[in-house]
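Trainee: below are the sequence and a predicted model; questions follow.
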Amino acid sequence: MNNIIKKSIITLFSISLLFSCKSDFLELEPTDAIQDEDVFKNYNNARAALIGAYDQLSSNNFDGLYNPIMADIMGEDVMINSVDNWNWFTEVYQMNLLPTYSYVNSPWWSGYKLIFDCNKIIENVQFIPEATQEEKDELEGQAKALRAYVNLKLVQMYAPAHKRDNMAQSIMIVDRILDVNAEDPGRATLQDAYDFIETDLLQAIELLSDLEVDEIDRGFFSKKGVYALLARTYLDQERWEEARDNALKAHQDVPLMTANEMLQGFLYRNQETIFSIAFTQEDNNIYLSLPSFYWPVAGYSSMRANDKFVEKFSTEDLRIYFFLKEEEIDAERNLILKFGHNGTVGNAERIVIRASEMHLIEAECEAELGNYSKAQDALHLIQARAYPGVPKSKNTGQELIDEILLERRKELFGEGFRWNDIKRRQLPFVREGDHWVKFNFTANDNDYYRLTFPIPQSEIDANQNISEADQNVGY
């Protein structure tokens, strides 16, 4: 097993930020703020502003670190180690958050900063002189897809599940540029927030160019990426047919990574990547990056896999090699080898959307619709890649749904899904085994509030249309 670590380190390769055939995007210097009056005076400047907006996703306060890690340690499969954790994410793992904590504030404000920049692009792009209509539409479509992506993330974090109460208070819908004198937006209903996200995504599909799979820049939202976001949006609402149909469109003609590619680790984008975020030493603190917390050596290196979760993998499942017990590093808990730096500490690629997830959405939806044979086929495609020779499931009904949800855990662990999967389906929350903070409650218990973040106190203090009475339950 030590050879796996050594081989992984030796075979890592650097990858350019946003590498793709659309190389003209890379000729521009990105900016993380849209303030210059000249930004929308020509197409190249506006395009640089879009790159700057995308670049913000890699921030450690948002999708570069906080969001994906928190989305797994607020579950039962992954944890922060109980010692030598540098006090990072301990309150999140303990699910003992307060509205004043940075883990609550930072994603909220980073998200709304990104939404503000998207709004600037959306409101100004159609007035860019000398740009073609296709160029204008592409920029607007990208900005709307990015705005929808951020809003969906905020909804999943700061609002209860749609299944629990689709009319509950949700996030603020900010659909235009607001100056300092504008009225503060209040919290929208959850259904209104999902409807807004859906509208943005449907409009993005109409605006974005039609590209072949080999033409798609995986660092930007293509139509396939937007279909994938629609699949997630509909899945949260249990709109099974629409989620399935969009998942099919998202993974169509996108090959799965091979077993060998999977075992090389999620260090850089691969053939099944639909959307990816690259982050580099130049953009971010090299230690405040996803692989810094996962890779067993260098950085904070404090992510561990729960022993009861590891036991769910067959010894013939190739994904078992993502786990390692190494006495010299951690004699008690399972190290995780799924993620790592590519080439240099601080350089990494976070694969945000990939075809495997879309096949699993397809399987879940078909099972819910009673199309058991189709669900079994979609499930088996993912199982057989990791476990060659595994027989196709014969389960139906709830047993098949449970098998699919377990496969989501196995295939997507560490990629930022488990927290929302528990919430959206209102599943029991049970931590067992070597977790150093255990829980056991159901959706009917008071403790279930812990699966929803509080609204930041800083927002309540600053927003005239949100008061303490609007705070989420439990806080």
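Mentor: Structure received.
Trainee: only C-alpha atoms from now on, for both contacts and neighbour counts.
Mentor: OK.
Trainee: can you pull the buried residues of stretch 93-102?
Mentor: When burial is assessed from 16 or more other Cα atoms under 10 Å, stretch 93-102 yields the following buried residues: 93-95, 97-99.
Trainee: need the residues that contact that stretch.
Mentor: Residues from elsewhere that reach stretch 93-102 (Cα atoms under 8 Å, 6 or more residues apart in numbering): 70, 73-74, 79-80, 91, 104-105, 437, 450-451, 453-458, 475.
Trainee: report the buried members of those residues.
Mentor: Applying 16+ other Cα under 10 Å to the contacts of stretch 93-102 flags 70, 73-74, 79-80, 104-105, 450-451, 453-457 as buried.
Trainee: among these, which are in helices?
Mentor: Counted as lying in helices by DSSP state H, out of the buried ones among the contacts of stretch 93-102, are 70, 73, 104-105, 457.
Trainee: grab the two from the residues you listed that are most spread out in space.
Mentor: Using Cα to Cα, the pair of those lying farthest apart is 73 and 457, separated by 23.0 Å.
Trainee: now do the contacts for residue 413.
Mentor: Contact partners of residue 413, counting by Cα under 8 Å, 6+ apart, are 72, 77-78.
Trainee: sorry, slip of the keys, the one I care about is residue 438.
Mentor: Taking Cα under 8 Å, 6+ apart as the test, what residue 438 contacts is 430-432.
Trainee: cool, residue 323 as well?
Mentor: By Cα under 8 Å, 6+ apart, the residues touching residue 323 are 305, 310, 334-337.
Trainee: kindly reformat those as JSON lines containing distance to residue 144 and neighbour count.
Mentor: As requested, the contacts of residue 323 are exported to JSON lines (distance: Cα to Cα, whole Å; neighbours: other Cα atoms under 10 Å):
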{"residue": "305", "distance to residue 144": "36", "neighbour count": "25"}
{"residue": "310", "distance to residue 144": "39", "neighbour count": "17"}
{"residue": "334", "distance to residue 144": "40", "neighbour count": "22"}
{"residue": "335", "distance to residue 144": "38", "neighbour count": "24"}
{"residue": "336", "distance to residue 144": "35", "neighbour count": "24"}
{"residue": "337", "distance to residue 144": "35", "neighbour count": "24"}
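Trainee: and the comparison structure, right after this:
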Amino acid sequence: MKNKVRTAIVLFVSCFIISSCEDFLDREPTSEVSNEELLSDLDGINFALAGVYSRLINSDYYYLKGMQMYTALRSGNVKLNNSFSGIATTNMLPVYEFNTLPSDSSPIIGSYQSLYQLITYANNIIEAIPNLADGDQTLKNQYLGEALTLRALAHFDLTRLYAQPYSYTQNGTHLGIVTLPENIGVFELPSRSPLYEAYRLIISDLEQAESLLGGYRSGRVTKAFISKGVAQALLARVYLYKKDWNNAITYASKVISNQDYQLVNHDNYLAAWAATTTNQEDIFVLETSENGAPKLAAQFGQIGTQTTVGILTKDLLEIYDDGDIRAELIEEKKEGAYVTRKFHYDASYGDRYFPIIRLAEMYLIRAESSAEIGDNIQARADLGIIQQRANPDASPVTLSGDALKDAILLERRKELALEGHYYFDLIRRGKDIVRTDCNASMNCTVSTPSDLQILPIPQKNININDNLEQNQGY
């Protein structure tokens, strides 16, 4: 029995990591035939979960490469490096130029397939756990909570990439994504539902996960697993995007009050980014050190003398005031070519881990949401905490109204730079994309709203599924 399970595990997890199973998903997202023996006990569920986690990092199309480069280029934080002539530059050029993307040619377009694969694999686990005949209930709850959170994260990122923001229409009634609360048959042809339905599923998954999860599981990097705090932090983020300010405040406050998390202080800030182990501010990270060749560091980070695909723009460099320690995370690799020290690679350990959620984001979520409901005292306090952590000599915050909201948006750009937030911040807040230090041949400025600010559904999926509607403008 044990050898059979191990064989099934190898086949199942391999299908997660390599592309040999893509035929199952060439049609609009469908259910892969799972191995019943693998998912019949908690050991098998644990191995299957490892495969779901691997989808976050073992794909060029998701967090480790494509999505981070996409947000950095489109926000104006990064521009393409003219001295880099690799295929990565060619593939990302249409993204950078807000140009109509050739069918399935850009790394970010592959995110569609990759994210639905993750959801499908998570669904296999979610459907299997209630049917387990025995096993520790606490561990069942933990695994189920992790799978639900991963499914919610993938659905949420699909909405950010392929649907207009929640505020595009009243109550998010515009076209959203295909949601998969359960796996579907191979020949089913689902349609995209209104965006509010995707948010309803995402929030339901995360609320259920919150009720099931405990602390972090033990492992080589514990914060690479999902805990109750991770589910709560993601709920704060989702409610922020939904502009449900009160719930965003509630969940951000839950995380801030959790003694497991503390802001790294000013004196240790640079060292925390230089370290290859997690710190007290990290909430959820991707552990990437064993992922082989450099990925994220090669995009716009430190990687010895090797040229990176992108370099930081003057637009980003010039927002930091004198005395802001975060400016010291920017390094001039060659004359006029700046990279970030947030992400670095060394042959002895590989890529530094990537933080998906940090506590600083929770303070900024609470600050923004408080400003929106007119609680200037809380908004100023939270904004001041992040500003004075970066520069202890920063003046107290006295702003209000739109000026306070703009200051919080700017602080999000400073603090969370190159972590995948600023582009989505601009869209959800209805701001134009204005890139001054821009070497694109077109669309250095894009007015909001715009059809071009979201991605097209891959053409191959539309060719297979007549019920799948393309985004406007493509």
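Mentor: Now that the structure is in, tell me what you want to look at. This is a predicted model, so every value here is computed, not measured.
Trainee: am I right that residue 283 of structure 2 is in a strand?
Mentor: Yes: according to DSSP: H, G, I helix; E, B strand; the rest coil, residue 283 of structure 2 belongs to a strand.
Trainee: who are the contact partners of the aligned residue in structure 1 for it?
Mentor: Alignment note (TM-score structural alignment): residue 283 of structure 2 maps to residue 274 of structure 1. By Cα under 8 Å, 6+ apart, the residues touching residue 274 of structure 1 are 218, 224-225, 250, 352-355.
Trainee: dump the residues you listed into TSV; add secondary structure and distance to residue 140 of structure 1 as well.
Mentor: Formatted as TSV, these follow (DSSP: H, G, I helix; E, B strand; the rest coil; distance: Cα to Cα, whole Å):
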residue	secondary structure	distance to residue 140 of structure 1
218	coil	18
224	helix	16
225	helix	15
250	helix	20
352	strand	21
353	strand	21
354	strand	24
355	helix	25
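Trainee: go through those residues and name the one nearest residue 48 of structure 1.
Mentor: Of all the contacts of residue 274 of structure 1, residue 48 of structure 1 sits closest to residue 218, with 17.1 Å by Cα to Cα.
Trainee: can you give me the helices for the stretch 301-450 of structure 1?
Mentor: 307-310, 355-368, 372-386, 397-412, 418-425 (DSSP state H, counting those that start in this stretch).
Trainee: make CSV out of these and add distance to residue 39 of structure 1.
Mentor: Putting those into CSV (distance: least, Cα to Cα, whole Å) gives the following:
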stretch, distance to residue 39 of structure 1
helix 307-310, 50
helix 355-368, 35
helix 372-386, 45
helix 397-412, 39
helix 418-425, 37
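Trainee: and those: which comes nearest residue 155 of structure 1?
Mentor: Proximity to residue 155 of structure 1 (Cα to Cα) singles out helix 418-425 among the helices of the stretch 301-450 of structure 1, at 10.2 Å.
Trainee: whereabouts in structure 2 does the closest one align?
Mentor: Aligning helix 418-425 of structure 1 against structure 2 (TM-score structural alignment) gives residues 422-429.
Trainee: pull the residues that contact the matching stretch.
Mentor: Outside stretch 422-429 of structure 2, the residues that touch it by Cα under 8 Å, 6+ apart are 71-72, 74-75, 160, 165-167, 241, 409, 412-413, 416, 432-433, 448-449, 453.
Trainee: please apply the same query to stretch 133-150 of structure 2.
Mentor: Under Cα under 8 Å, 6+ apart, the answer for stretch 133-150 of structure 2 is 41-42, 45-46, 49, 52-53, 118-119, 122-123, 125-126, 129, 205-206, 208-210, 212-214, 225-227, 231.
Trainee: among the contacts of stretch 422-429 of structure 2, name the buried ones.
Mentor: Neighbour-count burial (16+ other Cα under 10 Å) applied to these gives 71-72, 74-75, 160, 165-167, 241, 409, 412-413, 416, 433, 448-449, 453.
Trainee: between the buried residues of stretch 93-102 of structure 1, which sits nearest residue 5 of structure 1?
Mentor: Nearest to residue 5 of structure 1, judged by Cα to Cα, of the buried residues of stretch 93-102 of structure 1 is residue 93 at 26.5 Å.
Trainee: looking for the alignment partner of that closest one in structure 2.
Mentor: With TM-score structural alignment as the criterion, residue 93 of structure 1 lines up with residue 96 in structure 2.
Trainee: any figure for the gap between that match and residue 302 of structure 2?
Mentor: Relative to residue 302 of structure 2, residue 96 of structure 2 is positioned 21 Å away (Cα to Cα, to the nearest Å).
Trainee: now residue 53 of structure 2
Mentor: Using Cα to Cα, one obtains 25 Å as the distance from residue 53 of structure 2 to residue 302 of structure 2.
Trainee: okay, those two: which has more neighbours?
Mentor: The residue with more neighbours, out of residue 53 of structure 2 and residue 302, is residue 302; 26 against 22, by other Cα atoms under 10 Å.
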